[in-house]
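>>> here is my input, please return the structure:
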Amino acid sequence: MPNTTLVLRHVYFEDLGCFADVLERADYTARYSDAGDPDFGRGDPLEPDLLVVLGGPIGAYEDHLYPFLAQEREFIRARLAADLPTLGICLGAQLIAAALGEKVFAIGLKEIGFSRLSLTDTGTASPIRHLADTPVLHWHGDTYGLPIGAVNLASSALVEQQAFSLGSNVLGLQFHPEASLDERFERWLVGHAIELTVAGIDLSALRREAQEFGPRLRVAAMQMFEDWLTNLEPRT
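Next up is the predicted model:
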């Protein structure tokens, strides 16, 4: 039987991207649950073999605007308490931190664009090492406190917390290694048009960077994700 993956998705175009190919090769089936679906953040959080929590243009602390966030955090918290494989990307990483009692907060700027990570000593010995020499896509305005027991794996020039692990089964990534940087990247630019305009982002430059770094990042990101999947601790 294939392993099961539940994917919590907040906006339609921020999907598994290149990670979908890795999951398929590793014999995982993926099922999306979208914000607004009746079952979003509900059901048995211990049932899937893997939980992936994707990004989105909202704050992990905005329960007053998006009430589903409270239920989603509880769903994630139950997974973490059982030490079951859980991956969070951008908002997903922030929700993991929030589920563990840490503060998620605005950094006062938008980190949008491509830049290299600075890996910690632990990061260089982790699956993140595959990204050491490749500019990655950053797209956020919030960050998080490092959860108790977690280890910081990477930082950027603007934000200290870019990735963390909690044992072998929990990984939080503030950046977007999964993003499809081919023609599908245009969906991101249209979907986040207001944010990009307000932040004063040069779309032409962002497109050029996506074309320049996309192929190399796709290979490195898939190696990273495959490495992490391979080293998950089996369910007991």
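
>>> from here on, just use CA atoms for contacts and neighbour counts.
OK.

>>> strands of this protein, start to end?
Taking DSSP state E as the test, the strands found in the chain are 3-9, 28-34, 50-53, 86-89, 104-115, 118-119, 136-144, 151-155, 163-166, 170-173.

>>> will you turn those into JSON lines that also has distance to residue 193?
Compiled in JSON lines, the strands of the chain are given as follows (distance: least, C-alpha to C-alpha, whole Å):
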{"stretch": "strand 3-9", "distance to residue 193": "19"}
{"stretch": "strand 28-34", "distance to residue 193": "21"}
{"stretch": "strand 50-53", "distance to residue 193": "23"}
{"stretch": "strand 86-89", "distance to residue 193": "21"}
{"stretch": "strand 104-115", "distance to residue 193": "12"}
{"stretch": "strand 118-119", "distance to residue 193": "29"}
{"stretch": "strand 136-144", "distance to residue 193": "13"}
{"stretch": "strand 151-155", "distance to residue 193": "26"}
{"stretch": "strand 163-166", "distance to residue 193": "26"}
{"stretch": "strand 170-173", "distance to residue 193": "23"}
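
>>> determine which of those strands approaches residue 221 most closely.
Residue 221 lies closest, by C-alpha to C-alpha, to one member of the strands of the chain: strand 136-144, at 9.1 Å.

>>> quick one: residues in contact with that closest one.
Here strand 136-144 makes contact (C-alpha atoms under 8 Å, 6 or more residues apart in numbering) with 59, 90, 94, 97-98, 102-117, 159, 161, 174-177, 179, 217.

>>> narrow those to just the buried residues.
Neighbour counting by 16 or more other C-alpha atoms under 10 Å classes 59, 90, 94, 97-98, 102-104, 110-117, 161, 174-177, 179, 217 among the contacts of strand 136-144 as buried.

>>> which among the strands of the chain is found nearest to residue 194?
Comparing the strands of the chain by C-alpha to C-alpha, strand 104-115 comes nearest, at 12.7 Å.

>>> okay, the angle between the closest one and strand 136-144?
170 degrees (axes from the mean of the first three to the mean of the last three C-alpha atoms, to 10 degrees).

>>> show me what strand 104-115 is packed against.
helix 91-99, strand 136-144, helix 203-230 (3 or more C-alpha pairs under 8 Å, 6 or more residues apart in numbering; DSSP states H and E).

>>> what's the neighbour count on residue 157?
10 (other C-alpha atoms under 10 Å).

>>> second chain to compare with the first, below:
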Amino acid sequence: MTERRSVVAIRHVAFEDLGLIAGLLDPDAFDVAYCEAATDDLSHRSIRAADLVIVLGGPIGVGDARLYGFLSEEIALIESRLTRGKPTLGICLGAQLMAAALGERVHAGRVKEIGWGSVSLTPDGMRSALAPLGGFDAQVLHWHGDTFDLPRSARRLAFNANYDNQAFALGRNALALQFHLEADARQLEEWYVGHTVELTAAGIDINRLREASRTNSAQAQHLARAVFGEWLAGLFPEEMMRGAGEHARSA
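Presented below is the predicted three-dimensional model:
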């Protein structure tokens, strides 16, 4: 039996999980495990040496390290992986932690972005796995109030009217997304409950957000498969091909 690649997802709250990414990681090709950031040992070799680490979102920020000491450990882990060129994907808080690990400032943004909207791609973004987001009707889920300065060694991939830095890449092995391309609209009911205080404080109409999520559900699944599928195929071509072959034979 061919050895599977190890994938560790660092999770900050239970309901912000791999979402649509999970379906791309065929169990015949990938061994997927969750690491709970607040309670697990972030220095463990199984995380440091994993073939891929995915740092997920959460309701805290990089500036909260004084209250949540594990954030400093998380930044050190990410810095170690990026320095060694180990494949790393950061989403929302994960992207901010990647920027911090690269020595850049993470700070409060001009506005809080919560809801579905577009991003614009830079020329580098158009040549990257994010290219499908360049379609005129492509929508992603924004859910953040903080942002980051672009790391000097990184390539800016996406922006919008509110934030100059919505995505960046470091080489071919590291990708940071400020937005939630992984969000499964069917599971967002858990987000609405878990983030109800934030949503209320921001004046977000949950019913309108729920309806927008339903409207964008099919497109979100397509975009997630296209973007993450392309990025993963660049890292693990044999494993992604193996998974695709297994799906084709079982169809």
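
>>> give me the TM-score for these two chains.
Aligned and superposed, the two chains score 0.95 in TM-score terms (TM-score structural alignment, normalised by the length of structure 1); 232 aligned residues with a C-alpha RMSD of 1.4 Å.

>>> wait, which of the strands of structure 1 is closest to residue 224 of structure 1?
Per C-alpha to C-alpha, nearest to residue 224 of structure 1 of the strands of structure 1: strand 170-173, 11.4 Å.

>>> quick check: that closest one compared with structure 2, mean distance?
Superposed on structure 2, strand 170-173 of structure 1 shows a mean distance of 0.2 Å to its aligned residues (mean C-alpha distance after the TM-score superposition for structure 1).

>>> read off where that strand ends up in structure 2.
Mapped onto structure 2 using TM-score structural alignment, strand 170-173 of structure 1 spans residues 174-177.

>>> flag every buried residue along the matching stretch.
For stretch 174-177 of structure 2, by 16+ other C-alpha under 10 Å, it's 174, 175, 176, 177.

>>> so who does the first one touch?
For residue 174 of structure 2, the contact set (C-alpha under 8 Å, 6+ apart) comprises 82, 85, 86, 87, 88, 89.

>>> which residue lines up with the fourth one in structure 1?
In this case it means residue 87 of structure 2. Per TM-score structural alignment, residue 87 of structure 2 is aligned with residue 85.

>>> what's the distance between that match and residue 106 of structure 1?
Using C-alpha to C-alpha, to the nearest Å, we find residue 85 of structure 1 at a distance of 27 Å from residue 106 of structure 1.

>>> again, but for residue 46 of structure 1
From residue 46 of structure 1 to residue 106 of structure 1 the distance is 31 Å (C-alpha to C-alpha).

>>> how close does the spatially most central residue of structure 1 sit to residue 19 of structure 1?
Closest to where the C-alpha atoms of structure 1 average out (C-alpha atoms, centre = their mean) is residue 89, at 0.7 Å. Distance of residue 89 of structure 1 to residue 19 of structure 1, given as C-alpha to C-alpha: 11 Å.

>>> structure 1: which residue goes with residue 17 of structure 2?
Using TM-score structural alignment, residue 17 of structure 2 pairs with residue 15 in structure 1.

>>> and for that match, the neighbour number?
Quick note: residue 15 of structure 1 (other C-alpha under 10 Å) scores 20 neighbours.

>>> for the aligned partner of residue 199 of structure 1 in structure 2, which residues are in contact?
Using TM-score structural alignment, the equivalent of residue 199 of structure 1 in structure 2 is residue 202. Residues counted as contacts of residue 202 of structure 2 (C-alpha under 8 Å, 6+ apart) are residue 112.

>>> separation between residue 202 of structure 2 and residue 185 of structure 2?
Distance from residue 202 of structure 2 to residue 185 of structure 2, by C-alpha to C-alpha: 20 Å.

>>> next one: residue 245 of structure 2
With C-alpha to C-alpha as the criterion, residue 245 of structure 2 and residue 185 of structure 2 are 27 Å apart.

>>> out of the two, which sits in the more crowded spot?
Comparing residue 245 of structure 2 with residue 185 by other C-alpha under 10 Å, the one with more neighbours is residue 185, at 22 against 12.

>>> could you measure from that one over to residue 21 of structure 2?
13 Å.

>>> with residue 61 of structure 2 instead?
From residue 61 of structure 2 to residue 21 of structure 2 the distance is 23 Å (C-alpha to C-alpha).

>>> does residue 51 of structure 1 touch residue 89 like I think?
No - shown here, residue 51 of structure 1 and residue 89 do not form a contact pair, counting by C-alpha atoms under 8 Å, at 11.2 Å.

>>> ok, the match of residue 17 of structure 2 - contacts?
Residues in contact with residue 15 of structure 1 (C-alpha under 8 Å, 6+ apart) are 9, 54, 179.

>>> let's see 10 Å
Applying C-alpha atoms under 10 Å, 6 or more residues apart in numbering, we find residue 15 of structure 1 in contact with 7, 8, 9, 32, 53, 54, 55, 178, 179, 180.

>>> may I see the residues you listed arranged in TSV, with distance to residue 189 of structure 1 as well?
TSV is the format used below for those (distance: C-alpha to C-alpha, whole Å):
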residue	distance to residue 189 of structure 1
7	22
8	21
9	18
32	22
53	21
54	17
55	15
178	16
179	12
180	12
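
>>> lining up those residues with structure 2, which overlap?
When the contacts of residue 15 of structure 1 are mapped onto structure 2 and checked using both residues aligned by TM-score structural alignment, their matches' C-alpha atoms under 10 Å, the preserved contacts are 7, 8, 9, 32, 53, 54, 55, 178, 179, 180.

>>> only whichever of those residues are buried, select them in PyMOL.
Burial among these is assessed by 16+ other C-alpha under 10 Å; the matching PyMOL selection reads:
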select buried, resi 7+8+9+32+53+54+55+178+179+180
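
>>> what's the neighbour count on residue 202 of structure 1?
11.

>>> hmm, I was thinking of residue 63 of structure 1
Residue 63 of structure 1: 13 neighbours (other C-alpha under 10 Å).

>>> and the gap between it and residue 94 of structure 1?
Using C-alpha to C-alpha, we find residue 63 of structure 1 at a distance of 14 Å from residue 94 of structure 1.
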